[in-house]
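# Pasting the sequence and the predicted coordinates here, then a few questions.
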Amino acid sequence: MKIAFYGSSLLSAYWNGAATYYRGLLRALAQKGYDITFYEPDVYDRQKNRDIDPPEWCKVVVYQGTIESLKGVAAAATEADIVVKASGVGFEDDLLLQEVLRHARRGALKIFWDVDAPATLSELRQSPEHPLRKSLSRIDLVLTYGGGDPVVDAYRGLGAADCVPIYNALDSQTHHPVREEARFTAELAFLGNRLSDREARVEQFFLEPATRLPQQRFLLGGSGWSDKPLSSNIVHIGHVPTRDHNAFNATPKAVLNISRASMAENGFSPATRVFEAAGAGACLITDYWHGIALFLKPGEEILVARDGQDVADLLGGLTRQQAKAIGQRALKRVLNEHTYANRAETADAIFRVRAAQAEAAE
């Protein structure tokens, strides 16, 4: 089956947290025989900051950030058996959705794939006339990369025919154990761009423990932090390209996951970085969110903190040997249960059933 996928970017992870998700899942689907074309706009300097070349397993079409170019690529939806419009494309999302739905052929499976369900649902609740909300009746299926029952119930309540989570996972071809690198040496490392929905939690779970442990080295990666006041034991290294993620995760004693507030509130929303870090054998410390045990076992495969004091206490009592053991258990778990090959099996089963239903309905 042919998939036309309209998303933010497959080629660049620059200000694009969904890149790893897209790459892992679409590669796994391609290995199952899907013919995939990914359409991404040239916006936010992403094409200037590519971190992969166009892959063999997926055709990538980069279009200019103009209405004319958008309409041109949307017209290609008519050639696909499955048409996917993702959230957060970054250029005229509402218009792109309308154009893609307009061009999708009769009988094609039409999917809205939400990679930030809490943010999208907040918009839909506040605006009954939101274009996506009004279009849900024309969409066959909503897929999300997290959220669990709260997100599923919310989408159904807003009129979606159905909603199914396809969770983040590990792409073991790109994220795996590597040798440690001295530049990433630290007691605790955190990688994440500065976002308003997460900044207060970064202050609580990362900056505060750093002030409590002044003799320990903390490593901060990600964009947007250059003007943030930081204690002297925090080293900010800016944007970390995907090629360096394995070493960033494998080198420190522990790696911190901090959910955005909306993700933590909804639960069942492990960030992509959870699986990236586990795939590199990192010892993960995460802020608490409902549903953690579905993915990793607290206390054995992942450490859970409810505030900054917990983070400081966990670090203070954690030896390098203990950290390595936790990381190895996490690696084993994700390789067995949480790879994109696992997720592709789920997606493939959904596509085949729903495509048959969509075809029969026409």
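Sure, I can see it.

# switch to C-alpha atoms for all contacts and neighbour counts from now on
OK.

# Could you pull out the buried residues of the helix ranked longest in the chain?
As assigned by DSSP state H, the longest helix anywhere in the chain is helix 340-361. Buried residues in helix 340-361, counted by 16 or more other C-alpha atoms under 10 Å: Tyr340, Ala341, Asn342, Arg343, Ala344, Ala347, Asp348, Phe351, Arg354, Ala355, Ala358.

# adding another structure so you can compare the two:
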Amino acid sequence: MQIVILGLSITSSWGNGHATTYRGLVRELVRRGHDVLFLERDVPWYASNRDMPRPPFGRTELYSSLDDLKERFTSEVRRADLVVVGSYVPQGVEVGNWVQHTARGVSAFYDIDTPVTLAKLARKDFEYLTPELIPGYQLYLSFTGGPTLERIERELGSPAARPLYCSADPELYAPQHREPLWDLGYLGTYSDDRQPVLNRLMLDAAREWSSGRFVVAGPQYPADIQWPSNVSRVEHLAPPEHPAFYNSQRFTLNVTRADMVRAGYSPSVRLFEAAACGVPIISDEWAGLDTLFVPGKEIFISHSGEETLRFLREVSESERQAMGMKARERVLAEHTAAHRAETLEQYARAVSSGRKP
């Protein structure tokens, strides 16, 4: 197939999780024999922070404006078998209208921020999508699965809302033989809704276990947070440093945004990446998690600092390693970028042949 993807960014992972997803997806689509063009709006905050300015897979082109996009790439969009517009694309409404009126193949919206998108639509914030655009996309691809997909079809008129979760790249995320530096680590940018859960599941445990070693990596944490003395802080970790960070922990913590918890079925890329490293995960609980990993066998669920401490102090080393390897096996079997590329291909072929994907 000839595929055009208009996404937030593939050249820069600075301040966004979109680039990692697009890099894995495009690479695997190309490996499957498809011709992929990725179109990215050239904006200054990514231009000065490009960690992959020339992706070595497919073709990446930058455009300076909506007019520039239309002038240079109308023919590419018109003859493509599949055109995908991502969430948070600048002027996404105008881009979506243009794609729907130009594309002759399958058109799809890829929502990497589904609960956020639905909340924006509910308050009439049409930054990159409007209710009127949704029925015009033949596919609504979503980072969130479960009942949310039925709602997108029933209430918003999507012809076919389907899950296309984030994934892990096993070429980058794999076990490393390292002596653990920390008993429990967490990687994530600060957010108001996640912090109470981080406090409950990690910081309370750190205060209770003074000889335990903990670490929190990520930017934008307020200066007035009172970190326990046994909690180390790392302000920023670039994506190439993530595998070593995970592999330096005995356990890693997964904390989910409140809107993702409410929607359910919304795994974060950190969940799959940590599992791919073979590091056992302690996670908060939300609907749909048990469809991705088997609780108690592939992942631990914690509701309190006390439960977290029980895992950290009472799980044997052999059980800990076995848990990590089982989670890694699940990711390799179901949650890699190669799986997502194959799924997208199947969806697109079904729609183009007039079937429900």
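Here it is on my side, so go on. Since we're looking at a predicted model, the values are computed, not measured.

# that older thread, determine the set of other helices and strands touching the longest helix of the first structure.
helix 19-31, strand 109-114 (3 or more C-alpha pairs under 8 Å, 6 or more residues apart in numbering; DSSP states H and E).

# give me that answer again for 10 Å
Helix 340-361 of the first structure makes packing contacts with helix 19-31, strand 82-86, strand 109-114, strand 141-144, strand 163-165, helix 320-337 when contacts are defined by 3 or more C-alpha pairs under 10 Å, 6 or more residues apart in numbering; DSSP states H and E.

# how big is the offset of the second one relative to the second structure?
The reference is to strand 82-86 of the first structure. Strand 82-86 of the first structure differs from its equivalent in the second structure by a mean of 0.9 Å after superposition (mean C-alpha distance after the TM-score superposition for the first structure).

# Which SSE is immediately downstream of that strand?
helix 93-103 (DSSP states H and E).

# now the buried residues of helix 340-361 of the first structure in JSON lines, with distance to Glu265 of the first structure?
Shown next, in JSON lines, are the buried residues of helix 340-361 of the first structure (distance: C-alpha to C-alpha, whole Å):
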{"residue": "Tyr340", "distance to Glu265 of the first structure": "25"}
{"residue": "Ala341", "distance to Glu265 of the first structure": "28"}
{"residue": "Asn342", "distance to Glu265 of the first structure": "26"}
{"residue": "Arg343", "distance to Glu265 of the first structure": "24"}
{"residue": "Ala344", "distance to Glu265 of the first structure": "27"}
{"residue": "Ala347", "distance to Glu265 of the first structure": "26"}
{"residue": "Asp348", "distance to Glu265 of the first structure": "29"}
{"residue": "Phe351", "distance to Glu265 of the first structure": "29"}
{"residue": "Arg354", "distance to Glu265 of the first structure": "30"}
{"residue": "Ala355", "distance to Glu265 of the first structure": "33"}
{"residue": "Ala358", "distance to Glu265 of the first structure": "34"}
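
# which one among those residues gets closest to Tyr34 of the first structure?
Within the buried residues of helix 340-361 of the first structure, proximity to Tyr34 of the first structure (C-alpha to C-alpha) peaks at Asp348, which comes in at 9.2 Å.

# Please verify my assumption that the closest one contacts Tyr34.
Yes. The criterion here is C-alpha atoms under 10 Å, and Asp348 of the first structure meets it with Tyr34 at 9.2 Å.
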